[in-house]
Structures are given as structure tokens and as C-alpha cells.
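Chemist: sequence? don't have it. structure:
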């Protein structure tokens, strides 16, 4: 049987009812507080009176229809479902949950974190996390598993990858205590691989991506296989095994074409562009980045499109094609102006990138220097974005070297070098 106190508190706060509103004529305020915080066990009669005032039933039986509908909705949150269907199913379930306190309620509330993240409602996801913090002591093992996993999802969205990894590893440790399908385990392994990639833990990326892909292949889930191939391509590129990287990218692209999944195709094009940029082949890099930028389909996310645009700015700048670099800056500004969540980590990163190259292209030396040294580099350090720290440390070094300011240039070459050493020793 569920612990009723925390659920009464949850329903009361949802209805914006004070403790006084709920307790009046039934129990004292202090006694209600003890019930809600599990410091006393109230009689069934008092619990029933409180539930009556909340307008909910206390259900002791398992509603198989409700349980099945919840399961269907949970699965929607992992797949490429029409968001209108996800929202409609959520509203239907919420209506059912509002009428009773039952064993499905806690799992439903935990999955709301994932739901809000799917809808990119990051503030609502955080509010739900804060709300559920008071119920953690009521969680069983399966609740704890999803709680850690979805909180990890939240921190991934906000760019706090170390905290995300800590939570994912706790979830992984709980796998021997819970009964979940192998596809769920594969999904956890996949997101651990993604997070390791963000943290530049290359060998762990390869290990977890291969574990996940073993399951996805067995289940003929070609899109998830393609995503794993992309992660492997990124990892092999980082350790300079470029032939293996290209092989994995081409496998991912082939699977994307088989499934007619443009998102996978363009993600692969982006990463091929990055690979060729890394080995100094700007012509091929620009070709693959343009595939992403010029694609009109909505399946190309703003994040992927902006990443390709900012990489094109960098490539055009490097080959001194400043007119094209400025064209890409204008494209980037148009997209950034349409973004609603200005506090989003990725929006801030792209804004910094665009402004950095704007000052560099306009030869505004003082603005460039103060912006990159006083704002951009501290931002990258705060977010432990070592890859960009190396890149822009080198850019500053080259910038000052080209202007004969060798003392300044050495300082930033050293920053790039020390950051690179830190990166490979993570």
C-alpha cells in the first residue's frame, strides 16, 4: 500500500489549497503536517475525510486499464511520437489521476520530468523535480531508478554533464534491484555513452555505445543503431582513427537513409564536416556543413543547424573567406532572434560564438580581446567545455601572434595546451 501522507500533500498543493483549508473541521494544522510528513499514521476515517475534501478516491485496487495506458504513455516519451498525441494522452491520464490516489500515481509524477523535457519546458521539469524532492523517501527501487535517470536528463539539457553522469551511474547501480526490459537498459547505456562523449571520456563512450547497440541490433531498431554509430564515429575521430570514424558515420547515414530519417542523415553530415575540418580539409568540411544548413526540413533541429552554421563561420574565417563568414553570421542571428529561451545553455554558447567572430571579422581588437577573455573563456571554464576552450585559446593565440603581440599570444597558446592536457587526462 502506498504511503498516503505525501500524496495528500501533493494533491493539496496541486489544488493550491492551504493546510488550513484542508484541515478545517477534520484535524489540527499540526496533526495534518505530521500526516503529510509521515510523522504519524492517521486512522482510515481521517484519511477518508481528507480525501473527500480533496475530491479524490483512495484506491486500493490496481486498475489494469490505467496501468496499461500509463505504460503506453511512458513509451511515447522515448520514441519519435507526434507531440500532440503525447500531450493528449497526458491530459487524459492526468484527469484520471486527479480523481484517485493509486499505485500508478508516483511513477506518473516521476515521468512528468521526462514529459516536460520532451516538450522543452525546462522550467516545468525543474519545478516537478523540486516538488517530488519531498516524496523521495516514499520511492521504491524502480521509482529511484527513473528518478535518477530523468534528473540526469534534466542536467544534460542544462549542460551540467558531470551532475548528469553522477545520476546516470546511480541509476545504473540500481539495475540489479529492478525489473526492466533490456531495451530500457540499452537506453540508459546509450545516454551514458552520450554524456561520456560530452565529457570527452572516449573509451567509455565506445564501451557503452557498443553495449547499447548489441540490444538495438537484436531488436532491429535501426535508428538507435545509427545513433550509436554516430557516437562511435565521434570517439574514433577524437583518437585520430579517422578511417574507423568515417566507416561508422557512413553506416549511420546508410541506416538513416533506409529509415528515411533526415535527422540522422544530417547529424551524420554535420559530424563528417567536423571530421574533415579536424584534418584540415576545409573544402570537404564546408560541403558537409552546407548539407545541414541548406536543408529546409523541420527535422533538422535548431541546435544542429546552429552548430553547422557556427562551424561554417569558423571554416570560412580560417580560409579567409570573410564575406561568406559574415553571411553565416547573419543566418545565425536570424535564428537566435527567434529562440524563446534566452537562458538556454546552447543559446548562450552560440551567442558567444557569433559575437566572437563578429568582433574578429570587424577587426575590433579591444572588443574582441575583452569579450573573449572576460566573458567567453570564463563561461567555457564554468561549463567545463574543454573542447571549445582549446579551440578559442588557440584562436586568441593566433590572433595576437598575427598582430605581433607575442607575449599575449604565448599566454593563450599555453591555456590551449594546458586545457588539452587536462582534456586527455580526464
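Modeler: Received it, and whenever you're ready, just let me know what you need. Please read all numbers here as calculations on a predicted model, not as lab measurements.

Chemist: hey, let's count contacts and neighbours off CA atoms from now on
Modeler: Fine.

Chemist: my read: residue 309 touches residue 326, true?
Modeler: No - between residue 309 and residue 326 there is no contact under CA atoms under 8 Å: 10.9 Å.

Chemist: Residue 17 versus residue 11, what's the distance?
Modeler: 9 Å (CA to CA, to the nearest Å).

Chemist: more neighbours, those two?
Modeler: residue 11 (19 against 13; other CA atoms under 10 Å).

Chemist: one step back: give me the more crowded residue out of residue 309 and residue 326.
Modeler: residue 309 (27 against 19).

Chemist: where do the helices sit along the stretch 101-250 of the chain?
Modeler: 105-118, 122-132, 141-157, 161-173, 182-198, 202-218, 222-238, 242-258 (DSSP state H, counting those that start in this stretch).

Chemist: Check it against this one:
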């Protein structure tokens, strides 16, 4: 009778029921306990009532008990395989490994917190690489919940680092930095370094850079590069160089920025990392535009656009198309600039992209003396961008003031200038 008792116990746990819940309305909790221990043999009537509560048949109670230990050991093995594959960037293999282990919600109840922490980190990573950032964030938070124990320090910091990265992708920069500061504190307390330390430093540098703290970002990224050098590794070397390039460009340190961008391209070529190469070329195109090397800007931006399109990353390609429009505008090629902007307006419904396109078209109309049309496009741009980019929307307010001034509407122009002055935004038509 022990076999029947074991099966009842298995089915009860699979249904997430306590002994008291199963016993209610049928027998006592003590009676259920004795059945599961194989001490007593229940009647058929009792088994029938228990089967209805467990949503099974009486015959299910007489099936051979499952080898739970073997099944759990198999799940653990698959989870670790998937973890290693995800860490090495073999995401398709990692996804197939998880699919093949046939682990469902009931099976997860058999796993300990460490295994569940690893499992949800892998699932988060697979969502992240599909750009499903909301899902990835939720999965990483579940992983952190399971890895709360002091025994799982490395795994916990890795998940914190991954969660911060997702926040950075969504421009939740302060939240990312808070998580990264906590992660770095844990690393220091436990005297941990290596590749995990590099990753935390890189994401911390990116967070500082996004918050405009470029000097702090350069310091953190430089520390990551020095650890790489000490280890004789090139872990995230392309990411480090690319991020340093962006910081130097923001500080108008253009030679240093170009050196870092070229260094990043070298590493991404070695890795055959096409999307990241395309992103660096986009940044390099912006650098060349800022230094008035318009032909070089257009050349690398065109390459970036083609690479993004080849990868099927159309939204990134649209961003590059806007960069091309800016470069053609500054090169005085108004026709090409307008064509690119009109393509953006046709191909996307994203307000940020549409707003930028309307601004450039407004600048083109202003340059040609068509101030009425310029004003129309500037206002459309401001309406589209205000919810997403306050700084840019005030820059466009400067353009609106200039258009009113050109039309002789001095009172409205003055009011617009006053709004800009109150918010201390620079006047610019470029």
C-alpha cells in the first residue's frame, strides 16, 4: 500500500495542496498522513473522493511512483547546460536545451532556490536578446528573489548586472545605477573580481555616461579595461571602447573618440558582431559630422544603414536614416536630406523618429525661405517630441521663435524666446 500512499503524496504536491486541504470534507489530516506513509489502506470510496479533489482517477493512484530524484537531477543538468550556453552567447542552443527538458510549473516546485535562480536568469537572458525588455526585467527580478541567500553571491550579482543592463536599454538610468552600485558593493565585500567585475564596471560606466557624467564614466570604463589587461582577456572590449568613444565625443575630445571607435570596430570585426559594428559606425558618422567631415560621415552612416537592414533591425536603420538626413542637411544637399526624412515619416509611427524628421524638414524649409511651412513642421516636431525629449523640444522652440521672427510676428517670437530663456535652453537652428 506504500506505493498508493506515495502516489497520493506526489499528486497532492503537484496540485500544491496541503494534507489538511486534501483531507477537508473527506477524512482527517492525520488519516491522510498515515495513507501517505503506507500505514493504512483507504477504502475505494475514500480513494474516489480523494481522486476528485486531486482531479485524477482512482487508477492514477495505482501507477508506479515516479523517480522524482532522477527527474530533478535531469532538470538540474539541463538548466546548467542552458546556463553555460547563454553565458557563451549560444542563445539558440540554450533555448533548445530548456525546451528539451520538459520542465513545467509543477516541476519547478521540485527545484531549490539556486536552480530556480539560474533557470530564471537564463529565461531572462533569452528574452533580453529578443529585445523583450519588459519580460526580461520580470524574469530577472524572479531570479533575484530565488538568489537572495548569501551563498549565491556570484549568481546574484550576475543577475543584478543583467537587470541593470535591461534598465539601461529602456533609459531607466538612475534605477540601473542604483542596482549597479549595490552589485559593486557586494563584489567589494566578497573580494570578487574577474569578468563579473568587468561587466558591472562597464554597465556602471554606461549609466554614468547616459546621465551626462562623462568623466566618471571614463574612469569606470578605464578600470574595466585595466582589469582586462591584467587578466590577458578581451572581455567586452568592443563595448568598453565604444562607450569610451561616446564619452569622449560628448566631451568634444574628438581624436580620442575616433581612436576608441576604431578600436571598437576592430574587436567587433574579430567577433563577427554585425549589429554592434553597425552601431559603432553610426556613432562614428555622428563624430565625423560634428567635425564637419560630411562625406566621411555619409559613407560610414550608409554602411551602418545597410548592416542594420541586412540584420532585419529596421528601427535602428530608421535612426541611421535620420543621421544621414542631418549630414546631408549640413552638406547643403537639401534634396537628399528631404528624401530621407520623408522616408522616415512613411516607414515609422514612432513619435521620436517622426518628430526628428519634421524638425529637419522644418530646417530645410527655413533655409529656403519658406517660413510658413517651416513653422508648421517645427510645431509638429515639438508636439511629437515633448513627451519623450524635453531638451530637444525646447531646442525646437528656439526654431519656432526664429520662424515667427522671420515672418515678422515679433510679439509671438518674443514670447517664444522668453520661454526658452526661462528654461535656459540654447538657441540653435542646427
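Modeler: All right, it came through fine. This is a predicted model, so every value here is computed, not measured.

Chemist: that older thread, dump the helices of the stretch 101-250 of structure 1 to TSV, plus mean neighbour count.
Modeler: Shown next, in TSV, are the helices of the stretch 101-250 of structure 1 (neighbours: other CA atoms under 10 Å):
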stretch	mean neighbour count
helix 105-118	20
helix 122-132	17
helix 141-157	21
helix 161-173	19
helix 182-198	21
helix 202-218	20
helix 222-238	25
helix 242-258	20
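
Chemist: Could you dump those helices into CSV with distance to residue 315 of structure 1 added?
Modeler: Shown next, in CSV, are the helices of the stretch 101-250 of structure 1 (distance: least, CA to CA, whole Å):
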stretch, distance to residue 315 of structure 1
helix 105-118, 33
helix 122-132, 33
helix 141-157, 27
helix 161-173, 28
helix 182-198, 22
helix 202-218, 25
helix 222-238, 18
helix 242-258, 19
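
Chemist: which ones are touching the corresponding residue of structure 1 for residue 209 of structure 2?
Modeler: In structure 1, the residue matched to residue 209 of structure 2 (TM-score structural alignment) is residue 197. The neighbourhood of residue 197 of structure 1, defined by CA atoms under 8 Å, 6 or more residues apart in numbering, consists of 205, 231, 235.

Chemist: Contact partners for the second one?
Modeler: Okay, so that is residue 231 of structure 1. 193, 194, 197, 205, 206, 209.

Chemist: before we move on, back to that, any idea how far the match of residue 209 of structure 2 lies from residue 95 of structure 1?
Modeler: 40 Å.

Chemist: Count residues in the vicinity of residue 414 of structure 1, would you?
Modeler: Neighbours around residue 414 of structure 1, by other CA under 10 Å: 15.

Chemist: try residue 401 of structure 1
Modeler: 16.

Chemist: so it is in which element?
Modeler: helix 386-402 (DSSP states H and E).

Chemist: which helices and strands sit right next to that helix?
Modeler: Helix 386-402 of structure 1 is packed against helix 377-382, helix 406-424, with contacts defined by 3 or more CA pairs under 8 Å, 6 or more residues apart in numbering; DSSP states H and E.

Chemist: Just send the ones you listed back as JSON lines, with distance to residue 393 of structure 1 too.
Modeler: Formatted as JSON lines, these follow (distance: least, CA to CA, whole Å):
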{"stretch": "helix 377-382", "distance to residue 393 of structure 1": "8"}
{"stretch": "helix 406-424", "distance to residue 393 of structure 1": "5"}
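
Chemist: looking at those, which is closest to residue 294 of structure 1?
Modeler: helix 377-382 (28.8 Å; CA to CA).

Chemist: What residues sit buried inside the closest one?
Modeler: Buried residues in helix 377-382 of structure 1, defined by neighbour count with 16 or more other CA atoms under 10 Å: 377, 379, 380.

Chemist: most tightly surrounded among the helices and strands packed on helix 386-402 of structure 1?
Modeler: Greatest average neighbour count among those goes to helix 406-424 (a mean of 17), per mean count of other CA atoms under 10 Å.

Chemist: got the angle between that helix and helix 202-218?
Modeler: For helix 406-424 of structure 1 against helix 202-218, the angle by axes from the mean of the first three to the mean of the last three CA atoms, to 10 degrees is 50 degrees.

Chemist: Helix 406-424 of structure 1 vs helix 386-402, what angle?
Modeler: Going by the same axes, to 10 degrees, helix 406-424 of structure 1 makes 160 degrees with helix 386-402.
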